[in-house]
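Novice: Here you go, sequence then predicted model.
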Amino acid sequence: MNTNITPRFDLVGIVVSDMAATLAFYRRLGLEFPEGSEGQPHVEAALPGGLRIAFDTEETIRSFDKNWEPPQSAGRIGLAFHCEIPEGVDAAYEELVGAGYHGELEPWDAFWGQRYASVLDPDGNGVDLFAPLPGPPA
């Protein structure tokens, strides 16, 4: 048996309070989930590059950790979606805010050379939208 195995980063897991609302949000960002996933306690999606993202309901977590409680402050993770071009950031932001999601940071030209914006998912997790600006960073 080989005991020199190196763990490989494989999955980002997020605990959600409302699976249907969460999947609706992330579908708007291009993630694909099987039809009917809204009623499942655990849902996964493959990401480009071989990683996976998984969503578990609060009830699922409590099924194996009876003392688990959701954080009382804002989300504790951040996800970022590359929007290819600066106009893509604006379009994604407007689409999400127009659908009723909270716009945390309106699109702006960041000093590090990206068009950048942030929205919150249904559980308050920050989701950044970004794309490179033309030319070198300012």
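Specialist: Yep, that arrived.
Novice: Please count neighbours and contacts with C-alpha atoms only from this point.
Specialist: Fine.
Novice: Can you list the buried residues in the helix ranked longest in the chain?
Specialist: For the chain, the longest helix by residue count, based on DSSP state H, is helix 86-98. The neighbour-count check on helix 86-98 (16 or more other CA atoms under 10 Å) flags 86, 88-90, 92-94, 96-97 as buried.
Novice: put this beside the first:
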Amino acid sequence: MSIQLAMVGIVVEDMARSLEFYRRLGLDIPSEADTERFVMHRMASGVTLFFDTVFVAGNDPARAPTSAGTYNLLLEFYAGTREAVNAKHDELVGHGYASRKAPWKSPGPYAALVEDPDGNVILITAEDPNADI
């Protein structure tokens, strides 16, 4: 069996604030999860996102936060169409989330970059990221 991505963990400062962002992005995460320290969400693709508060992540003695303006994680979400990318970018920015780059035709897919509440960069694309794999 070949190795496959199963989970992506995101360390968050404020669970409710972070889950609100990902709900606005389009994930169906129940609001009851807002008070948890650890939340798992399995996506239709089979990949599981887990959200971990800094309190729980504090069990890693070597953990060091990233510097302001940098990030260690970029997540790509496939929106389907250019119009959907534009709409999702505008919706998130309209709710106060920072745009790293407005929608544009990159050398690859049509895309937009938005920051989640913890400074992770979210790439929203129109072209299927698995089309050429």
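Specialist: It's in. Keep in mind the model is a prediction, meaning the values are calculated, not measured.
Novice: Post the TM-score for the overlay when you can.
Specialist: Aligned and superposed, the two chains score 0.85 in TM-score terms (TM-score structural alignment, normalised by the length of the second structure); 126 aligned residues with a CA RMSD of 1.8 Å.
Novice: which residues sit against the longest helix of the first structure?
Specialist: The set of residues that contact helix 86-98 of the first structure without belonging to it, under CA atoms under 8 Å, 6 or more residues apart in numbering, is 25, 28-29, 83, 102-103, 106-107, 114-119, 129-133.
Novice: what range in the second structure does that helix sit on?
Specialist: Helix 86-98 of the first structure falls opposite residues 82-94 of the second structure when the two are matched by TM-score structural alignment.
Novice: Mind jotting down where the helices sit in the first structure?
Specialist: Assigned helices in the first structure, in chain order: 19-27, 58-64, 86-98 (criterion: DSSP H).
Novice: Please dump these into TSV; it should also carry distance to Ile5 of the first structure for every row.
Specialist: What follows is the helices of the first structure, written out as TSV (distance: least, CA to CA, whole Å):
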stretch	distance to Ile5 of the first structure
helix 19-27	33
helix 58-64	27
helix 86-98	40
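Novice: residues touching the equivalent of Asp118 of the second structure over in the first structure, list them.
Specialist: The equivalent of Asp118 of the second structure in the first structure is Asp123 (alignment by TM-score structural alignment). With contacts taken as CA under 8 Å, 6+ apart, Asp123 of the first structure has the following neighbours: 16-17, 22, 75.
Novice: Just the buried ones among the residues you listed, please.
Specialist: Members of the contacts of Asp123 of the first structure that pass the buried threshold by neighbour count (16+ other CA under 10 Å) are listed as 16, 22, 75.
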